[in-house]
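# I need the structure of the sequence given here:
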Amino acid sequence: ATARYLAALAGTATVALVGAFRRWIGDVGALVAAALVAISPSVLYFSRFGREDSLMGLLEVALLLVAMSWLTRPSRWHPLAAGALLAAAFATKETTFIVGAVTASYLVALTVAQAWRRRGRAAAPPLTVVRALRGPGGRWWLLGAGAFALVFSALFSVGFTEPGGIVDGAVDGIDYWLSQQPVNRGSMPWPFYVVLLVAYEWPIVLLALGGLVRVARRPTPALGLVAWTAAGNLVVYSWASERFPWLVVHPLLPMLLLAGLAAQRLWDERGTTVLPVAIGAALVLVILGTNAVRVVYREPSNPRQLLSAVQTTDAVPALRDRVESIAAAAPPDAPPRIIVDTTDSATWPWAWYLRDLPVAYVDLAADPGAATGADVVIAMAPNVPALVAPPEGWRAQPFDHRAWWLPDWDHAGAGDWLRWFATRETFNPTGATEGVLLERVGIPGGASSS
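Predicted structure coming up:
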């Protein structure tokens, strides 16, 4: 659980930070957006997940806030804040390059559009981006560059103890990301994020579309950036061939702000009664809350949930308890000999669960003899026939180590997807890596002696 504290804290901070957007999306809009961040199934799931995407989401929201403030009213503090946040984002996740590319493309598009509309007007005010760039002044731009360099260097050099990390941080992240594009890690096609959003977040998507219409009808540079970021992130992440469910957070977060903007408009146009708005809000809460409870709390490792990707199954903690009971029943001077198979990266999560026990980690596919004489062996199923059983024999308990579902995108029809949306019933089999817990018969604390 401690490994997920940072993700949980970042998710909580994101909820609070959304309140700062009320200047652009209104008081009610900011409150609704914050509530949606708190109950969004995807954001909530990955705020309880031992990955960096929750923290990266917080940094993206903070950078978006700074950029919107900068476009609205340039100030001297903007380069400092942007530089420090951007450096922290680079140290968190290589998708910062996407953040930079999407934002830069918007600034270029905004400048071109404004210049086109103002052509021939001699007294036209300065372009928004030009005004924003000039606003802080050269001295504060230098300070902002210094803030970026300081934070970037401190983080990538581990507090200036590993200077070589600075160069690695500048090139290794993007090199690795680019190298993964031909591989298609995740094995999902380009509509993957659209499917996730429709399956888990469809009330937010509908509200976000309403917010997009609001921005199109009454555009401002700041709100235009939100809309551009939402659409741009969805396009870029769908285009990039490395597709995993945790990446859906990045297009979703700006959509949540657009949803808040739509909620503000609905509130402003409510008329004399709030009943329709209250009913709509209750329906959104019930739908999102039901989806969130199901995937986050009831079925977080169920492969039928596409948010789960590949997860350790619920059988593993129970087997951990079994191994710990065997170790606890052994004499202090004669602990059991425990072998864990490392084939197919099966070391994890045993390396964490059994960290306090005397465990040997061996690739039993390459060295099956290493398990000879062991009291407990956690092996991958294909390796078991090659293992030498003790004279007493083994008690074997098969289990699924990890489980996943790769939808058959090429052959699934509309009815298959509708059934999955409604019931999470898969239309092709799920997959798993199969393992076997082997206990020496008669070992103290084992199943046969309990």
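
# hey, let's count contacts and neighbours off CA atoms from now on
Fine.

# now do the end-to-end distance for stretch 300-317.
14 Å (Cα to Cα, to the nearest Å).

# list the buried residues for it?
Judged by neighbour count using 16 or more other Cα atoms under 10 Å, the buried positions of stretch 300-317 are 300-314, 316.

# please provide the structure for the following sequence as well, for comparison with the first:
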Amino acid sequence: MTAADITQKFRTFLSIERIFLLLFLIAFIARFAVLDLKLFHHDEAVHAWFSWRLLTTGSYTYDPVYHGPFLYYVTAGMFSLFGDSDLVGRIIPALAGTLMVPLVYPVYRLGYISGRQAVAAALFLAVSPDMVYFSRFLRNDIFIAFFTLLLLVAALAWLERGDRKYLFLGTAAAALGMCAKENMPLVLAIFVLYGAYAAWRGAIRLPPRWKTDLLMAAVLGAGIMAVLYSSFFQAPDVLLDGWLRAIEHWTAMHQQQRLGGPPYFYLMLFGLYELPLLLLACIALVQFVLPPKPADGAAPGGIDAVFNRLIRVGMPSAPDRQEEFFRFCIIWMLGSLMLYAYIGEKVPWLILHQLLPLVFVAVYRMDRDRWKSVLAVIAAVFLAGMTLHVAFTPADVNEPIVQVQNSEELRTIMAAIDGADRAIITTDSYWPLPWYYRGQTNSHLIYLQPGTGIDTLLARNASVIIAHDTESYPLIPGYTKTTLRQSYWFSVHDNKDRLLEYYVTREGRVGSVNWDLFTRTGSA
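The predicted structure is shown next:
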């Protein structure tokens, strides 16, 4: 058997389907391995506690501060089946992140990307640090990313096959996304506006019954949203004013810039965690918009030609579905980057909604430019290494991706609480304790106001006293004082003069909230 025969047999064995199965397994392991390695983030603890309360009391009412109802109902459902714990709370986000990888396959089967492009995109989704980290995280954004990709696949299938079941699937994805978080309308706006423009200029052909199909889909989507937002019609008033309260709240947050940052905030995160993908996407953008050199050797058409390549003014005689797909992905990516650069709330998980279209843009022409395939392999190695660092380091990591993460030192504090017959908490910043000490497990906890007098504390005869270090006591007679981190974050302000050094070494100053742990002398 010749080397050529062996190569051919290997290629036959290593089919696209088998490669996708392998990538699915990689994504599954990356998202589910030691899923409870890290303590809940502050927001995770809040989400889990509301889900537990929904399960135990049946009480839930939509509040835009905490986003949509989808997360709470699915998490409460998981708690009812498998028990309430950190690990169980993260299963559905991990599953959503894992299922994004095989969702690339239908895009390939429908003919919008090649096999090599599909494999590269799926590989990037499988090992991306941000995708993996926030798939192991009880927040809404991985749900939005999953529903966005499912909507894309369903919309393409509906356009290609004309079967309304795909439209209904996409509608369900869009409606559940709307029930997950208030930024789903941004995704829908980009999709709908581009779809309408592409249909107007003849780049896509709508099915014959598209008006009837869309009307039925609108009814389905409205029904799904009405059921969840009204808490299964227990709070029908939310349907009247919930949307208005959401607009008012998030408009106020944008103006307040409670968690603000510069417009280039997400570009810095891309540079830290997704640099190879950012570079590939920039190369792809240049390749796409630069017009090909005319056959007669004349000079290209300049900025007008670049704009026409991007917007594609005019009716194409024979639309190229792959070119049109990448044109859409570029508009989607650029629109998302500009929207989130403008929005005042700058938090790391919002990068997912910019990263998803960027992944597809990054694989442009990867089937024609072999050197890009080499770059893709190098990129995957870089991404996997970064993922191991941010997601699987069993200690506090000085990274912006963690936002404000509960410190591993909190385990020492909780161990002291567990061993105490009575524990006093004298701080208003007590999360995530309500989650970790819920139900009967909080019977030995006493919450007092910050600055409570020492005589009052001593009268309670507690084994453990916890205070915020800025509201603490120099000493409490009969107690040993230890200062530990409760939560921590990467401090841009404290590292602004050494960002390049930080980028290379990942060593820098850390901001933190600290608790003073007072342990009664002689107590275990």
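
# that older thread, can you tell me which of the buried residues of stretch 300-317 of structure 1 is nearest Leu85 of structure 1?
Closest to Leu85 of structure 1 out of the buried residues of stretch 300-317 of structure 1 is Leu307 (28.1 Å), distances taken as Cα to Cα.

# give me the range in structure 1 that stretch 20-29 of structure 2 lines up against.
Against structure 1, there is no aligned range for stretch 20-29 of structure 2 (TM-score structural alignment).

# nearest to Leu65 of structure 1, of the buried residues of stretch 300-317 of structure 1?
Of the buried residues of stretch 300-317 of structure 1, the one sitting nearest to Leu65 of structure 1 (Cα to Cα) turns out to be Leu307, at 27.6 Å.

# now check the closest one against structure 2: what is it aligned to?
So Leu307 of structure 1 corresponds to Ile401, using TM-score structural alignment.

# the nearest residue to that match once chain neighbours are set aside: how many residues sit nearby?
The spatial neighbour of Ile401 of structure 2 that comes closest, neighbours along the chain excluded (Cα to Cα, 6 or more residues apart in numbering), is Pro348 at 5.5 Å. Look at Pro348 of structure 2: counted by other Cα atoms under 10 Å, it has 16 neighbours.

# can you tell me the centre-most residue of structure 1?
Trp246 (3.0 Å; Cα atoms, centre = their mean).

# quick revisit: who's in contact with the match of Leu307 of structure 1?
130, 269, 348-349, 390 (Cα atoms under 8 Å, 6 or more residues apart in numbering).

# could you do Tyr237 of structure 1 as well?
Contact analysis of Tyr237 of structure 1 by Cα under 8 Å, 6+ apart lists 243, 247, 251.

# what do we get in structure 2 for it?
In structure 2, Tyr237 of structure 1 lands on Tyr340 (TM-score structural alignment).

# so how far is Ala89 of structure 1 from Ser105 of structure 1?
On the measure of Cα to Cα, Ser105 of structure 1 and Ala89 of structure 1 end up 19 Å apart.

# higher neighbour count, those two?
Under the criterion of other Cα under 10 Å, the comparison of Ser105 of structure 1 against Ala89 puts Ala89 first, with 23 against 14.

# what's the helix or strand for the more buried one?
Per DSSP states H and E, Ala89 of structure 1 falls inside helix 77-92.

# what's the mean deviation for that helix versus structure 2?
Following the fit onto structure 2, the mean deviation recorded for helix 77-92 of structure 1 is 2.0 Å by mean Cα distance after the TM-score superposition for structure 1.

# now do the buried residues in the helix or strand that that helix is followed by.
The first helix or strand that comes after helix 77-92 of structure 1 along the chain, using DSSP H and E, is helix 96-117. Neighbour-count burial for helix 96-117 of structure 1, counted by 16+ other Cα under 10 Å, picks out 96, 99, 102-103, 106-107, 110-111, 115.

# now these as TSV including distance to Gly137 of structure 1?
Output for the buried residues of helix 96-117 of structure 1, formatted as TSV (distance: Cα to Cα, whole Å):
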residue	distance to Gly137 of structure 1
Thr96	26
Val99	24
Val102	25
Thr103	21
Tyr106	22
Leu107	19
Leu110	21
Thr111	20
Ala115	23
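
# just to revisit the earlier point, can I get the contacts of Ile401 of structure 2 in TSV with secondary structure and distance to Ala76 of structure 2?
Formatted as TSV, the contacts of Ile401 of structure 2 follow (DSSP: H, G, I helix; E, B strand; the rest coil; distance: Cα to Cα, whole Å):
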residue	secondary structure	distance to Ala76 of structure 2
Asp130	helix	25
Leu269	helix	32
Pro348	helix	26
Trp349	helix	22
Val390	helix	28
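
# what is the nearest of those to Val227 of structure 2?
Trp349 (27.2 Å).

# mind telling me what the closest one corresponds to in structure 1?
Counting by TM-score structural alignment, the partner of Trp349 of structure 2 is Trp246.

# ok now do that match, which residues does it touch?
Here Trp246 of structure 1 is in contact with 42, 46, 53, 307 (Cα under 8 Å, 6+ apart).

# which residue of structure 2 sits opposite the first one in the alignment?
In other words, Ser42 of structure 1. So, by TM-score structural alignment, Ser42 of structure 1 is matched to Asp130.

# His353 is in contact with that match, correct?
No - applying Cα atoms under 8 Å, one finds Asp130 of structure 2 not in contact with His353, separated by 10.6 Å.

# these two: which has the busier surroundings?
Asp130 (27 against 23).

# look up how far Arg460 of structure 2 lies from the more buried one.
From Asp130 of structure 2 to Arg460 of structure 2 the distance is 46 Å (Cα to Cα).

# how close does the match of Ser42 of structure 1 sit to Glu248 of structure 2?
From Asp130 of structure 2 to Glu248 of structure 2 the distance is 29 Å (Cα to Cα).

# just Tyr229 of structure 2 next, same as before
Counting by Cα to Cα, the gap from Tyr229 of structure 2 to Glu248 of structure 2 is 17 Å.

# show me which of the two is the more surrounded one.
The neighbour comparison of Tyr229 of structure 2 against Glu248 (other Cα under 10 Å) goes to Tyr229, with 26 against 12.

# how about that one, what's its match in structure 1?
Aligned partner of Tyr229 of structure 2 by TM-score structural alignment: Phe156.

# pretty sure that match contacts Gly173?
No - between Phe156 of structure 1 and Gly173 there is no contact under Cα under 8 Å: 11.4 Å.

# just give the nearest non-adjacent residue to the aligned residue in structure 1 for Trp515 of structure 2, would you?
Under the alignment (TM-score structural alignment), Trp515 of structure 2 maps onto Gly435 of structure 1. Leaving aside its sequence neighbours, Gly435 of structure 1 sits nearest to Met380 (Cα to Cα, 6+ apart; 4.2 Å).
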